[in-house]
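In: Show me the folded form of this:
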Amino acid sequence: MNNFPKLHNATWPGLVGKGPDSEPVIPFDSLLEMTAAAEVNGVKFDGVDIGLLEPHINLDAPDEAKKVADKVSKYNLNIGSMVAPIWAGAAMGTEEQRKIFLEMVRKSCEFGKELNDLGVRKYGVIRIDSASSVEAWSKDPKGNTKQIADTFREACDIAAGFGEKLAAEGEICWGAMHSWKYMVELMEMVDRPNIGFQADMSHTFLYTLGYNAPEHRILPKDVDLKDRGAIEAALKTVTDALRPWTIDFHVAQNDGSVFGSGSHDKTGRHCQATDPNGLLDIAHDAGYWLRDENGNLTKAFKHICWDGCMFPNSVMENQQTWNDILAAMIKVREAHGWSE
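Out: Modelled structure (predicted):
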């Protein structure tokens, strides 16, 4: 039986799209409890990826890393990748916005080092995005991409001081990251050894449909989305371009639509693992990211994570949801994993 990549659940879906203008936040402890309780044929989750976001985590609170480590350890889980709370700033814009962005990267890396020292985190990255809208970016694409790249380079220098890698999430709502071609362009422009791409199967599928970047659409407008051959060819185009940069990976499902809730902009809709309208063959299509063009395992990361943001609380508070997710993750590892 394969024991790599390790299987992680995400805690930030308890926060993203929640809050005063949506449904209540799901507590960090509740998410840990449901993650730890999930089990399929004796297999359980190995860990969690976390968002360094209030009210789950307060980076300024004393001894916060120790408190988080104790909570996670209690459930025999590890911590992997972490989302830096960079949205009070921006990678493009004023000097003050860029300063806040970089300070949040520094705080996140510092928190990661504390967790590493406490023994609960042995792999994973710090996740960032441009924290800038597509609309704002489009006012000066060339100049804004350059500014984002400049900010990312500074962030990489900060992360390197903590031995961390940064992963830029490809999502259609982030300026300069809203298409597969713009994402490659940005990575090439940053040109640092400790930055890469975070692929999410739902978000990156929207790249093929050209949402927010119709100039880079791969699937034609009149495509039959039940045509697996067309979908697989489009996925191959995207993954061939971005796989060399990919250092973090989210397993997910998508039905070809966009969705937003709370204050979150519309982006690739996350569907439940068992959604009959899902267009992805999760285990098969994960292979486009986990194997190279010759079919060999890349082993580019030690863990994979399920991302399912903006589900209703009634779904997220149902234990069966997490068992179904774990079952899908196990199939990915069976098809594209390895033993160590």
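In: Please count neighbours and contacts with C-alpha atoms only from this point.
Out: Will do.
In: now the helices for the protein?
Out: For the chain, the helices defined by DSSP state H occupy 28-37, 64-74, 95-117, 134-137, 141-160, 180-190, 201-209, 228-242, 282-290, 313-316, 319-336.
In: out of those helices, nearest to D21?
Out: Closest of the helices of the chain to D21 is helix 313-316, at 13.9 Å (criterion: C-alpha to C-alpha).
In: chain center to the closest one, what's the gap?
Out: The chain centre lies 20 Å from the centre of helix 313-316; the measure is C-alpha atoms, centre = their mean, to the nearest Å.
In: by contact count, what packs against that helix?
Out: Using 3 or more C-alpha pairs under 8 Å, 6 or more residues apart in numbering; DSSP states H and E as the contact test, no helix or strand touches helix 313-316.
In: In that helix, which of the residues would be classed as buried?
Out: Neighbour counts using 16 or more other C-alpha atoms under 10 Å place M316 of helix 313-316 among the buried residues.
In: measure the closest residue to L186 other than its chain neighbours to N194 for me?
Out: Closest residue in space to L186, ignoring its immediate chain neighbours: A149 at 6.4 Å, by C-alpha to C-alpha, 6 or more residues apart in numbering. The spacing between A149 and N194, counted by C-alpha to C-alpha, to the nearest Å, is 13 Å.
In: Hmm, E103 and W87 touching each other?
Out: No - with contact defined as C-alpha atoms under 8 Å, W87 does not reach E103; the gap is 11.3 Å.
In: And the residue of the chain most remote from its centre, how close does it get to L209?
Out: Distance from the C-alpha centroid of the chain peaks at D222, with 29.4 Å (C-alpha atoms, centre = their mean). Distance of D222 to L209, computed by C-alpha to C-alpha: 11 Å.
In: burial of the residue nearest to L186, as a residue count?
Out: A149 has 23 neighbours, counted by other C-alpha atoms under 10 Å.
In: Does E169 touch A199 like I think?
Out: Yes - contact status for E169 versus A199: in contact at 6.5 Å, counting by C-alpha under 8 Å.
In: now H264: how far from S257?
Out: Using C-alpha to C-alpha, H264 is found at 15 Å from S257.
In: To check against the first, give me the structure of this:
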Amino acid sequence: MKLHNAMWPGLVGKGDGPDQEPPISLEHMLDLTAAAEVNGRKFDGIDYFLFLPHTDPEASDDDLRKIADLIQSKGFSVGSLVAPVWPGTIGDSAMGDKEQTDKFLSAVKMACRVAGIFNEHGVRQYGVIRIDSAEFGVEKWREDPQASTAKIANTFREAAKIAADHGERLAAEGEICWAGMHSWKDMLDLLEAVGMPESLGFQADLAHTYLYLMGYNAPEHALLHEGYSEEEFYAAYEQMTDKLRPWTIDFHVAQNDGEVHGAGDHDKTGKHCPADDPNGKLDIVKCAGYWLKDADQRGIQHICWDGCMFPNATLEQPGTWNTILDAMIKVDESLK
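Out: Sure thing, here's the model as predicted:
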């Protein structure tokens, strides 16, 4: 299994606001990743965020090829891409009116274009394009859950057709902040409503899916409650992963301390923690194994670490990345 590092921790939750840290450049994120090494093994590649200031999604073909050259010069391939589907970027809500959903679909087309250039260049040979509903929070969704999920499913279905036409697959990110995707049961209902498993699947993240168990944004679907035993945890974990694993085509290794966290305009989401965080709730290797059974049969060729919203000081420490890489290697070895 190829081991990748995500580039978006240098961007998500960062900005120029009074309570925000500055973004970290793409080249510096690449250098931090390239410096990591554990017992002679290094990261194989990166997963890539199609978002300024790392990338202008509307950049010229030549500019995108230069980015591909930069990534390749650091010894990396590109795996999964994150489409800029959110309001304020290229896209807008998948649950919105026609103008909004048209923007959402244009963002997917744009991501497919970038993927095609990277594929032709040779820097990218595997991976998916990640999307979400681009509807922050669940309040509007709750006004009419059935109709809201149907609307998102229709948008996702059109997006999946676009991806298929470009030879790509989409992965819907399971995270409690996205309407219609905010619980394991609602995520499953949405995937089944789209009904295109060959073109649209699930992107599982260890940190985010932990909060699925706790039912943070959907108490009616909670599988665990505070004070649970280890036996109760793994029984619930198996129940959740058995439902979502068949749909899982992209996977993030991560740690979570059970807190809900946010920064900037990316609020109320699962808190990613360092791999060795003493408050971490997850046995990373054991939990990853539940998701990665028969991963090759679902086309998963790489796994990615997600350190979304790590403080810059944490990102700048070489030890952070060596500890992460060590955890990734252990996940990979457990699959053999």
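In: Could you quantify their similarity as a TM-score?
Out: The TM-score (TM-score structural alignment, normalised by the length of structure 2) is 0.95; 327 aligned residues with a C-alpha RMSD of 1.2 Å.
In: rewinding a little: for H264 and S257 of structure 1, work out which one has more neighbours and name it.
Out: Using other C-alpha under 10 Å, the more surrounded residue of H264 of structure 1 and S257 is S257, with 16 against 13.
In: Skip the chain neighbours and tell me the closest residue to the counterpart of N154 of structure 2 in structure 1.
Out: In structure 1, N154 of structure 2 lines up with D150, judged by TM-score structural alignment. The shortest distance from D150 of structure 1 to any non-neighbouring residue, by C-alpha to C-alpha, 6+ apart, is to V190 (7.0 Å).
In: Quick one: map that neighbour onto structure 2.
Out: Using TM-score structural alignment, V190 of structure 1 pairs with V194 in structure 2.
In: got the contact list for the spatially most central residue of structure 2?
Out: The residue lying closest to the centre of structure 2 (C-alpha atoms, centre = their mean) is E173, at 5.6 Å. E173 of structure 2 makes contact with 130-132, 181, 202-205 under the criterion C-alpha atoms under 8 Å, 6 or more residues apart in numbering.
In: Looking at the alignment, what corresponds to it in structure 1?
Out: Match for E173 of structure 2 (TM-score structural alignment): E169.
In: swap in G10 of structure 2?
Out: Per TM-score structural alignment, G10 of structure 2 is aligned with G14.
In: Kindly report the same for R130 of structure 2.
Out: Looking across to structure 1 (by TM-score structural alignment), R130 of structure 2 lines up with R127.
In: G170 is in contact with that match, correct?
Out: No - counting by C-alpha under 8 Å, R127 of structure 1 stays clear of G170, with 10.6 Å between them.
In: What separation do you get for the residue lying closest to R121 of structure 1 once chain neighbours are set aside and C309 of structure 1?
Out: Leaving aside its sequence neighbours, R121 of structure 1 sits nearest to I79 (C-alpha to C-alpha, 6+ apart; 4.9 Å). Distance of I79 of structure 1 to C309 of structure 1, computed by C-alpha to C-alpha: 18 Å.
In: now do M177 of structure 1
Out: Taking C-alpha to C-alpha, one finds M177 of structure 1 at 19 Å from C309 of structure 1.
In: higher neighbour count, these two?
Out: More crowded of M177 of structure 1 and C309, by other C-alpha under 10 Å: M177, with 27 against 24.
In: quick one, what contacts that one?
Out: 129-130, 169-171, 183, 186.
In: same thing with L32 of structure 2?
Out: Taking C-alpha under 8 Å, 6+ apart as the test, what L32 of structure 2 contacts is 315-316, 318, 321.
In: mind checking how far it is from Q301 of structure 2?
Out: Going from L32 of structure 2 to Q301 of structure 2 by C-alpha to C-alpha gives 23 Å.
In: Next: L11 of structure 2.
Out: For L11 of structure 2 relative to Q301 of structure 2 (C-alpha to C-alpha), the value is 25 Å.
In: next one: D276 of structure 2
Out: For D276 of structure 2 relative to Q301 of structure 2 (C-alpha to C-alpha), the value is 25 Å.
In: repeat for E238 of structure 2
Out: E238 of structure 2 is 23 Å from Q301 of structure 2, by C-alpha to C-alpha.
In: Going by how many neighbours each has, rank these two and give me the top one.
Out: Legend: neighbour count by other C-alpha under 10 Å for E238 of structure 2 and Q301, higher for Q301 (18 against 15).
In: got the contact list for that one?
Out: Counted by C-alpha under 8 Å, 6+ apart, Q301 of structure 2 has contacts 1-2, 126-127, 295.
In: And for I158 of structure 1?
Out: Counting by C-alpha under 8 Å, 6+ apart, I158 of structure 1 has contacts 105-106.
In: Ok, G124 of structure 1 next?
Out: So, once contact is read as C-alpha under 8 Å, 6+ apart, G124 of structure 1 ends up touching 79-82, 248, 301-303.
In: What lines up with I218 of structure 1 in structure 2?
Out: Match for I218 of structure 1 (TM-score structural alignment): L223.
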